[in-house]
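Colleague: One predicted model, sequence on top.
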Amino acid sequence: MGIAGFEPSFLVGLDAVRQAHGGRLAALTGRRLTGFAVVRFAEDDDWFADCPVVLDFEGVQLELCHWKLDELSIGWGTIDTAATIAGWEWFELTPRWSRRDDRLESLLGRELREVALLEWRPPSDRRDLAAGTVAVEFAFAGGGRLCVSNALDENHLDTGPAHPDCLRHELGRAVTPGP
């Protein structure tokens, strides 16, 4: 993709993602979302959903990227969002890092209260190729929510309630101070 530092390690399934990254994801609770970066095309400002979504939680950089039907790569502090995305001279559009996205801007400065993995589990009577895919859900103070999920070979950002066919696996919850 020409993204400096991006060396994805794609995992499939809830157990693989939880085992590899569950502890580090849980450790993000209590931190504030202080920055983010997504890739947009310079010519039309459209979001390029194939590229990683980078979230910064007070200096801990999390990199999420869905691929194919069911693969998820989670990285930690490897992507250089200040570097130019290279190797796209052949393409008619120019990808570049952006720190602008309405869905993410509204969450800046908010404390992460919960983090969970969402597993897509539709009813057994419905054949669904996406069954078993894993998304990462972030619940913020003040009711904000962000879910980075697989939109069948690209990332999808959702700030509304989780779909009822998602099975939620909580990884961590920030401790609320007592009286």
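Modeller: Structure received. Nothing here was measured: the structure is a model prediction, and the numbers come from that model.
Colleague: From here on, just use CA atoms for contacts and neighbour counts.
Modeller: Noted.
Colleague: which residues in this protein form helices?
Modeller: 14-26, 102-105 (DSSP state H).
Colleague: Show the residue spans covered by the strands in this structure.
Modeller: In the chain, the strands defined using DSSP state E lie at 10-12, 33-41, 53-57, 60-67, 71-76, 95-98, 112-120, 134-140, 145-150, 155-158, 166-173.
Colleague: Okay, one more to line up with it:
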Amino acid sequence: MNRSTWKTTEGHQFFQRKTASRFANYPMSSPFQDSADAIALLHGQRLSALCGQQLTEAWVAWDKDDDSWFADEPVVLTFGDLCLSIVFWKTHEVTLEWKTIDFADPPNWFGCYGELDIEWRPCEIDSIRVSIGQTLQNISLIENCETLQVLVDAKHPEDVGSQTSRWYPFALSFRFERSIMTVYNALDENGLSDEVPEADYLRATSISDWQR
């Protein structure tokens, strides 16, 4: 079983796995979402339609020079004729796309990897590979609660010590017949796990509750 580790960064904890980190500005054709409501509005029906279908393929970008998973590019899941691409970005954003991908073309979603030797490969990472061929039973959105506290405010000293909290998308967890596959935010790139992340500052919402 693949195990991920908890990491604290800038006062927040995230479910993280060691992967090569690269940063870029990416002119996405599908906008990034930073709330559960936005994901439900834009993708809820399509995601719900995946339940009951079999995961037929899973693809990731592979860096041939490093012989490693290139985690900035999408995790691509195919369920029959449906193709779902998942990209986590920054610390609280995600985008989903439903385009058919020609896996013979080099991955370059971010538009700046032309000099890198990367290619699409069927995913051999255990947390995904074991789910191929199984029927999807449910999808959950995992959110991370970010709390900000006012430390200094010369103009409004009465606000010092006050806190505001907001929930942001952190992971999509796919529950199959005999396995779990979670794609999560590994600090500005994708991470993979065979567990559902749990913590006091995380909450999970089943896809059945998204249709609101």
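Modeller: Everything's here; your move. Computed from a prediction, not measured in an experiment: that's the story for all the values here.
Colleague: which stretch among the helices of structure 1 comes nearest residue 44 of structure 1?
Modeller: helix 102-105 (16.1 Å; CA to CA).
Colleague: ok, and what's touching the closest one?
Modeller: 36, 146, 157, 158, 159 (CA atoms under 8 Å, 6 or more residues apart in numbering).
Colleague: at 7 Å what do you get?
Modeller: residue 159 (CA atoms under 7 Å, 6 or more residues apart in numbering).
Colleague: Return the distance of it from the chain's centre.
Modeller: Taking CA atoms, centre = their mean, to the nearest Å, the mean C-alpha location of helix 102-105 of structure 1 is offset from the chain mean by 13 Å.
Colleague: cool, and stretch 154-161 of structure 1?
Modeller: Distance, centroid of stretch 154-161 of structure 1 to centroid of chain: 9 Å (CA atoms, centre = their mean).
Colleague: if we look at that stretch, which residues are touching it?
Modeller: With contacts defined as CA under 7 Å, 6+ apart, stretch 154-161 of structure 1 is touched by 49, 50, 65, 66, 67, 103, 145, 146, 147, 148, 149, 150.
Colleague: same thing but 6 Å
Modeller: By CA atoms under 6 Å, 6 or more residues apart in numbering, the list of residues contacting stretch 154-161 of structure 1 from outside reads 49, 50, 66, 67, 145, 146, 147, 148, 149, 150.
Colleague: now these as JSON lines including neighbour count?
Modeller: JSON lines is the format used below for the contacts of stretch 154-161 of structure 1 (neighbours: other CA atoms under 10 Å):
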{"residue": "49", "neighbour count": "19"}
{"residue": "50", "neighbour count": "18"}
{"residue": "66", "neighbour count": "30"}
{"residue": "67", "neighbour count": "20"}
{"residue": "145", "neighbour count": "23"}
{"residue": "146", "neighbour count": "20"}
{"residue": "147", "neighbour count": "22"}
{"residue": "148", "neighbour count": "21"}
{"residue": "149", "neighbour count": "25"}
{"residue": "150", "neighbour count": "25"}
